[in-house]
Structure formats: structure tokens, C-alpha cells
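# Next comes the sequence, and after it the predicted model I'd like to discuss.
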Amino acid sequence: MKNRFISGMIAGSVIGATTGMYAYKRMNPRQRRMIMRRGRKIVKSAANMIDVIQSINMLR
């Protein structure tokens, strides 16, 4: 069961990455900039959430 789950996750990741790259190539430059900005914003917020979680764990 665990093996099938892992292989499914890997296959899904590869398919998702391939589809994302194809979609990115077909975008115009303005759309690409918007996606990159949104991605940076998501990464920053995720990093902030991880910092908050780590600081909560430090207080225990």
C-alpha cells in the first residue's frame, strides 16, 4: 500500500510539473510576470508560517 502511494505521488508530481511547464511556455510575458509574483508571495507566506510554527515549538 505504501509503495503504491509513493509511486503515485511521484507520478503525479512528474505529470503536474510537465503540465505546468507546458502552460508556462504558452503564456505571454505579462502572464508570466503575474505568476512569478504570485509564486514569490506564496513562498514568503509559507516561510513565515514555518517560522511561526517553529517559534511555537520553541516555547514548549
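Noted; the coordinates are in hand.
# make it CA atoms for all contacts and neighbour counts henceforth
Noted.
# The one helix or strand Ile15 maps to: which residues count as buried?
Using DSSP states H and E, Ile15 falls within helix 2-25. Buried positions in helix 2-25, judged by neighbour count with 16 or more other C-alpha atoms under 10 Å: none.
# residues near Lys41, how many?
12 (other C-alpha atoms under 10 Å).
# let's bring in a second model and compare:
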Amino acid sequence: MQNRFMSGMIAGGIIGATTGMYAYKRMSPRQRKMMMKRGRKMIKGAVNMIDMVQSMNMLR
């Protein structure tokens, strides 16, 4: 079952990346800039969340 899950995750990731690239190419330069800014903000938030969780585990 775990093997099927991993296969599905990989296939979904490839499909998602392909769709994202297609959508990105069809955007105007202004929309691309806005999307990149939003993406950077999301990545920073995710990194901060991971750091917070790791620091909580260190306290135990």
C-alpha cells in the first residue's frame, strides 16, 4: 500500500508541476511578478512553521 501511495504522490507532483508551468507561461508579466511575490511569502511562512515545530521538539 505504501508503494502505491508513493507512486501516486510522485505522479501527482509531476502533473501539478506541469500544470503550474503551463499556467505560468500564460500569465502576463504583472501577474507573474505578483505570483512570485506570493510564492516567496508562502515559502517563508512554511520555513518559519517548520523552525517553530523543530524548536518545540528540542524543548522536550
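Perfect, I can see it now. The model shown is predicted, which means the values in this text are computed figures rather than measured ones.
# Superposed, how do the two chains score by TM?
Scored by TM-score structural alignment, normalised by the length of structure 1, the superposition of the two chains gives a TM-score of 0.92; 60 aligned residues with a C-alpha RMSD of 0.8 Å.
# just to revisit the earlier point, what are the contacting residues of the helix holding Ile15 of structure 1?
Identification of contacts with helix 2-25 of structure 1 by C-alpha atoms under 8 Å, 6 or more residues apart in numbering yields Arg32.
# And the next helix or strand past it?
Next helix or strand after helix 2-25 of structure 1 toward the C-terminus (DSSP H and E): helix 29-59.
# For that following helix, give me the average deviation versus structure 2.
Its match in structure 2 and helix 29-59 of structure 1 itself, once the structures are fitted together, sit a mean 0.7 Å apart by mean C-alpha distance after the TM-score superposition for structure 1.
# That helix vs helix 2-25, what angle?
Inter-element angle recorded for helix 29-59 of structure 1 and helix 2-25: 140 degrees (by axes from the mean of the first three to the mean of the last three C-alpha atoms, to 10 degrees).
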